[in-house]
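[1] Got a sequence here, can you build the structure:
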Amino acid sequence: MKFATTDICDAHEDLIVKGELRVATPIFKSYGALTQFHGSAVTLKVFEDNTWVRTLLDEPGQGRVLVIDGGGSLRCALVGGNLGVLAEKNGWAGIWVNGCVRDTAELVQSKVGIAAIAIHPQKSVKRNVGERDLVISMAGIAVKPGDMIYADQDGILVSDKPLI
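    Modelled structure (predicted):
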């Protein structure tokens, strides 16, 4: 389904004013094969540990978007090429990372949307620490489980309800 975040913003200015449609701070770059993606949010909070990222991406994605609050860390990557392949294989629409990714030559081959702050060659540690399905705050906005995520070349939107 084609959409444009600019058109969504223009059509729903009232929801932006009410806070029901939120615009993420524009600090994210696209790294997946799909530059446009949308789906229901599954939230995850981790810090420099991607154990739970793999666990969630191993579940059926059902067109959802994994939203990872990695605390904005620029010291290691939370998503790499193998996880991009796993996300595509299991039907995830996208991955939005408040942190870094790696293996960008592999990620761009994965037919999934991937947005992150930056790239970093170092992998994360494995401590099996994280929390899922909670309200997280990243990029200046709140994201709740089940919120609708809309991402394209112009930005990332979070809506309390489906808009397209």
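[2] can we go C-alpha only for contacts and neighbour counts from here?
    Noted.
[3] mind listing the helices in the protein by residue range?
    If DSSP state H is used as the criterion, the helices of the chain fall at 5-11, 13-18, 51-57, 81-89, 104-107.
[4] Let's compare: structure for the following, please.
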Amino acid sequence: MSPATPSTSAFFPTCDLCDIYKGDTSGNFRVLPPVFRSYGGIQKFSGPIVTVKCFEDNSLVKAAVESPGEARVLVVDGGASLRRALLGGNLGLAAAKNGWAGVVIDGCVRDVAELALCQTGIRALATMPLPTERRQEGQRDLNVQIQGVWVRPGEWLYADEDGIVVMPAPHQG
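    Sure thing, here's the model as predicted:
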């Protein structure tokens, strides 16, 4: 498999994971709220998490997707801003080309028609045609809170048409 084609062989449906872990009270199994829309060409994806925290500045998002993705999932804490797009067609294409399994953005995207052609999973809150200003601000590889749910680097994310779940390690099933 080429690095530009994220693996879906490790995929496990989110509904099945919720059935298995519905009694988990440890806080290890978490479900993100149903506020994310799908924009990428791949609907089902999973992988280990890399995090970026930025607000209306996509410098670190650009740096991440332009580096080898190794079938990981980039989770971006954009502060739920609806004022600027943190990912557009060029960066979506870079994510697919560099082997990112997916990108989940607590914020906006743009270039929706272009993103739909990208062979990677892309989830975000909404679309916004305005780009960001690149000020080289933000942080990478830290625990972030996405819509009130803690997400940590190295944890595992599963996303499909039913939702997005996060857990400490891939499901062994």
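[5] What's the TM-score once they're superposed?
    Their TM-score after superposition, calculated using TM-score structural alignment, normalised by the length of the first structure, is reported as 0.97; 163 aligned residues with a Cα RMSD of 0.9 Å.
[6] Comparing the helices of the first structure, which comes out most buried?
    Using mean count of other Cα atoms under 10 Å, the stretch among these with the largest mean neighbour count is helix 81-89, at a mean of 20.
[7] Have a look at how far, on average, that helix is from the second structure.
    Mean deviation of helix 81-89 of the first structure from its aligned counterpart in the second structure after superposition (mean Cα distance after the TM-score superposition for the first structure): 0.5 Å.
[8] Check which helices and strands that helix is in contact with.
    Using 3 or more Cα pairs under 8 Å, 6 or more residues apart in numbering; DSSP states H and E as the contact criterion, the neighbours of helix 81-89 of the first structure among helices and strands are helix 51-57, helix 104-107.
[9] how about 10 Å then?
    The elements that helix 81-89 of the first structure packs onto, with contact taken as 3 or more Cα pairs under 10 Å, 6 or more residues apart in numbering; DSSP states H and E, are helix 51-57, strand 94-101, helix 104-107, strand 113-119.
[10] Make a markdown table out of the ones you listed and add distance to L74 of the first structure.
    Conversion of those to a markdown table gives the following (distance: least, Cα to Cα, whole Å):
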| stretch | distance to L74 of the first structure |
| --- | --- |
| helix 51-57 | 17 |
| strand 94-101 | 6 |
| helix 104-107 | 15 |
| strand 113-119 | 7 |
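[11] re earlier: do you know which of the helices of the first structure lies nearest L163 of the first structure?
    Ranking these by distance to L163 of the first structure, with Cα to Cα as the measure, places helix 5-11 first at 7.6 Å.
[12] How about the contacts made by S110 of the first structure?
    31-34, 81-89, 104 (Cα atoms under 10 Å, 6 or more residues apart in numbering).
[13] what does it align to in the second structure?
    In the second structure, S110 of the first structure lines up with C118, judged by TM-score structural alignment.
[14] list the contacts for the residue nearest to A87 of the first structure when sequence neighbours are not counted?
    Distance criterion Cα to Cα, 6 or more residues apart in numbering; nearest residue to A87 of the first structure, sequence neighbours excluded, is L57 at 5.4 Å. Residues near L57 of the first structure by Cα under 10 Å, 6+ apart: 65-66, 83-92, 95.
[15] For those, give me JSON lines that also has distance to D147 of the first structure.
    Compiled in JSON lines, the contacts of L57 of the first structure are given as follows (distance: Cα to Cα, whole Å):
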{"residue": "V65", "distance to D147 of the first structure": "10"}
{"residue": "L66", "distance to D147 of the first structure": "11"}
{"residue": "L83", "distance to D147 of the first structure": "23"}
{"residue": "G84", "distance to D147 of the first structure": "22"}
{"residue": "V85", "distance to D147 of the first structure": "24"}
{"residue": "L86", "distance to D147 of the first structure": "23"}
{"residue": "A87", "distance to D147 of the first structure": "19"}
{"residue": "E88", "distance to D147 of the first structure": "21"}
{"residue": "K89", "distance to D147 of the first structure": "23"}
{"residue": "N90", "distance to D147 of the first structure": "20"}
{"residue": "G91", "distance to D147 of the first structure": "18"}
{"residue": "W92", "distance to D147 of the first structure": "15"}
{"residue": "I95", "distance to D147 of the first structure": "14"}
